[in-house]
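**Q** Build me a model:
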Amino acid sequence: MPDAPTCLSERVAAAADALVAARRSRRPIPTLTTHWPDLNESDAYAIARATEALLAEPRVGYKLGYTSAAMRAQMGVDQPNYGVLTAPTRVVHGGVLPMAELIHPLVEPEIAFVMAADVPDPEQTGAAVASVHAALEIVDTRYEAYRFKAPDNIADNSSAARFVIGPAMALPQGTDLAALPVRLWADGDLLGESGADALGHPLAALTWLAERLLQDGAMLRTGDVVLTGGLTRAYAAQPGMRFSARVSDSAQGGGEVALRFL
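**A** Okay, the predicted model is just below:
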């Protein structure tokens, strides 16, 4: 990012230009706070929206970041945030993702929701869920390393890069999603295991998002996909690796999702 202009709107535009250029060229940049040490959360979200406008990709949902203790500890970010999901970033379940499209991807297992209705009232969030899915998120910071401050991460769309959701889970009525184990494998080796502790419960994470979007003048909409946050630490991908995740226990059923890197 070049020396920051003095006008706030110019600084936001310059930061968005730099992040889009890094994404398209796959050449990472220094963190924004290197040049803008007092970058705050509000301006960081403004940069994210400016970046979204430049990319002009259809929005299909949202992702939550840092809703689990494992991810907050790994990345040194102490509060949740959100980014947007766009149509070109979705990979089909069991599909292939070329490593050359990304900079330094990491993989996280998650629980995802698809919304059946708009959510103008966060108290009605749970009733607006159409289906629940096992998911993989591929995060890929546009910065030179996975070391950044929270505003850097927000401005970079919470490191969103690609995502995969598996088939809708067939769960018995009354299933407690927070009690379902979540496991991540690479090439058949178990990498991590966690309970669904996204803000204590995936639906709590969904409600947090619904409330935050309303504060920002937006809303969860019918058909939106929502990734509720990584449930283990994130693991580096390499060409040829196959990642899979399962959300289940023996009594309550669950679901699976998979992706291979080329």
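**Q** When you work out contacts or count neighbours from here on, use the C-alpha atoms and nothing else.
**A** Will do.
**Q** ranges for the strands of this structure?
**A** 59-65, 81-86, 95-97, 106-115, 129-139, 160-168, 181-186, 189-195, 225-227, 235-236, 242-249, 253-261 (DSSP state E).
**Q** one more to put side by side:
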Amino acid sequence: MTDVQELAATLDDAERSVRAIAPLTDGGPLGVADAYRVQRAVLARRTARGERLIGVKMGFTSRAKMVQMGVDDVIWGLLTDSMLVESTLDLSGLIQPRIEPEIAFLIGRRVRSAVEVDAAVAGVAVGYEVLDSRYRDFAFTLPDVIADNASAAAFGVGAWHDPRELGGIDNIGLVLEIEGRLTRTGSSAAILGDPMRSLRAAARLAERAGIPLEPGWVVLAGAATAAVPLPRDAHVRVSGAGLGSVAVTTV
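**A** Model (predicted):
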């Protein structure tokens, strides 16, 4: 029988002590349903310490990643206010950070089901997500990464844009630069063919979990390129055609 609270404590302690650990599945089998229970238990520990839920992040939103992991659906994790970066990110609290360019959605009103989510979008922005697996060498199984909140660590978003004025977001070019050097280029089409599909999947999974998407929440739709290692003392910028840019400096 899975001890959800014990596994949650193991992950939470690893993150707080900035220490990589072996995958949870090394200690015994862990099913997907129990992995999500562990994820929720970890977030419950964090909210008990004062953090506040402010959104959702999607994972495995590229077909290649799904094939690699042997899955046929996306995964998701939760975002808290402590993960939102304004301009500077201290990497001392992270184990093995990586960064990837994203498309982000702003939820304008409460969403209880997937059929409601399209009309609830109040803004679209270019963004980035910082990943940080608590497992050594970023090596894990599907249940491991789900339990680890889909490797979520930090995120940032640029200025919000009215989705009605964009004329579609299914093929927005995205660029990731580190220290002024072009590091990755991609398209929002890499996110399930259209980031709107990822948004609807977020609403579907949230509905299944009994967690409504709240006004003001952010949904990170998924990565437009593969993640790259995030160095210390670097200026990073992500830009999207028609969406402007967002930047972060690491220390």
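**Q** TM-score of the superposed pair?
**A** A TM-score of 0.93 describes the superposed chains when it is computed by TM-score structural alignment, normalised by the length of the second structure; 246 aligned residues with a C-alpha RMSD of 1.6 Å.
**Q** sorry, back to before: quick one: the strands of the first structure as a markdown table, columns for distance to residue 208 of the first structure too.
**A** Compiled in a markdown table, these are given as follows (distance: least, C-alpha to C-alpha, whole Å):
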| stretch | distance to residue 208 of the first structure |
| --- | --- |
| strand 59-65 | 9 |
| strand 81-86 | 10 |
| strand 95-97 | 31 |
| strand 106-115 | 14 |
| strand 129-139 | 14 |
| strand 160-168 | 18 |
| strand 181-186 | 21 |
| strand 189-195 | 19 |
| strand 225-227 | 12 |
| strand 235-236 | 26 |
| strand 242-249 | 22 |
| strand 253-261 | 24 |
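**Q** Those strands: which one's closest to residue 10 of the first structure?
**A** In terms of C-alpha to C-alpha, the element of those nearest to residue 10 of the first structure is strand 81-86, at 21.9 Å.
**Q** Which neighbouring elements make contact with the helix ranked longest in the first structure?
**A** If you go by DSSP state H, the first structure has its longest helix at helix 8-25. Applying 3 or more C-alpha pairs under 8 Å, 6 or more residues apart in numbering; DSSP states H and E, one finds that helix 8-25 of the first structure contacts helix 41-55.
**Q** What span of the second structure is the helix it packs on aligned with?
**A** Using TM-score structural alignment, helix 41-55 of the first structure lines up with residues 32-46 of the second structure.
**Q** next one: stretch 199-212 of the first structure
**A** Going by TM-score structural alignment: stretch 199-212 of the first structure matches residues 192-205.
**Q** what do you get for stretch 16-24 of the first structure?
**A** So stretch 16-24 of the first structure sits over residues 8-16 in the second structure, by TM-score structural alignment.
**Q** buried set for that stretch?
**A** 8, 11, 12, 14, 15 (16 or more other C-alpha atoms under 10 Å).
**Q** residue nearest the centroid of the second structure?
**A** Nearest to the mean C-alpha position of the second structure, by C-alpha atoms, centre = their mean, lies residue 57 at 3.5 Å.
**Q** ok, now how distant is that residue from residue 22 of the second structure?
**A** 24 Å (C-alpha to C-alpha, to the nearest Å).
**Q** and what of residue 223 of the second structure?
**A** 25 Å.
**Q** Quick one: map residue 83 of the second structure onto the first structure.
**A** Residue 83 of the second structure maps onto residue 89 in the first structure, by TM-score structural alignment.
**Q** Would you mind confirming that its match is in contact with residue 139?
**A** No: if you go by C-alpha atoms under 8 Å, residue 89 of the first structure and residue 139 don't touch, sitting 10.8 Å apart.
**Q** Give me the common contacts of the two.
**A** Residues touching both residue 89 of the first structure and residue 139 (C-alpha atoms under 8 Å, 6 or more residues apart in numbering): 161, 162.
**Q** So those two - more neighbours on which side?
**A** residue 139 (25 against 16; other C-alpha atoms under 10 Å).
**Q** ok, now which ones touch the more buried one?
**A** Residue 139 of the first structure neighbours (C-alpha under 8 Å, 6+ apart): 105, 106, 107, 108, 159, 160, 161, 162.
**Q** residues near residue 145 of the first structure, how many?
**A** When neighbours are defined as other C-alpha under 10 Å, residue 145 of the first structure has 13 of them.
**Q** quick one on the thing from earlier: which residues does the residue nearest to the centre of the second structure contact?
**A** 76, 77, 78, 79, 152, 202, 219, 220, 221, 222.
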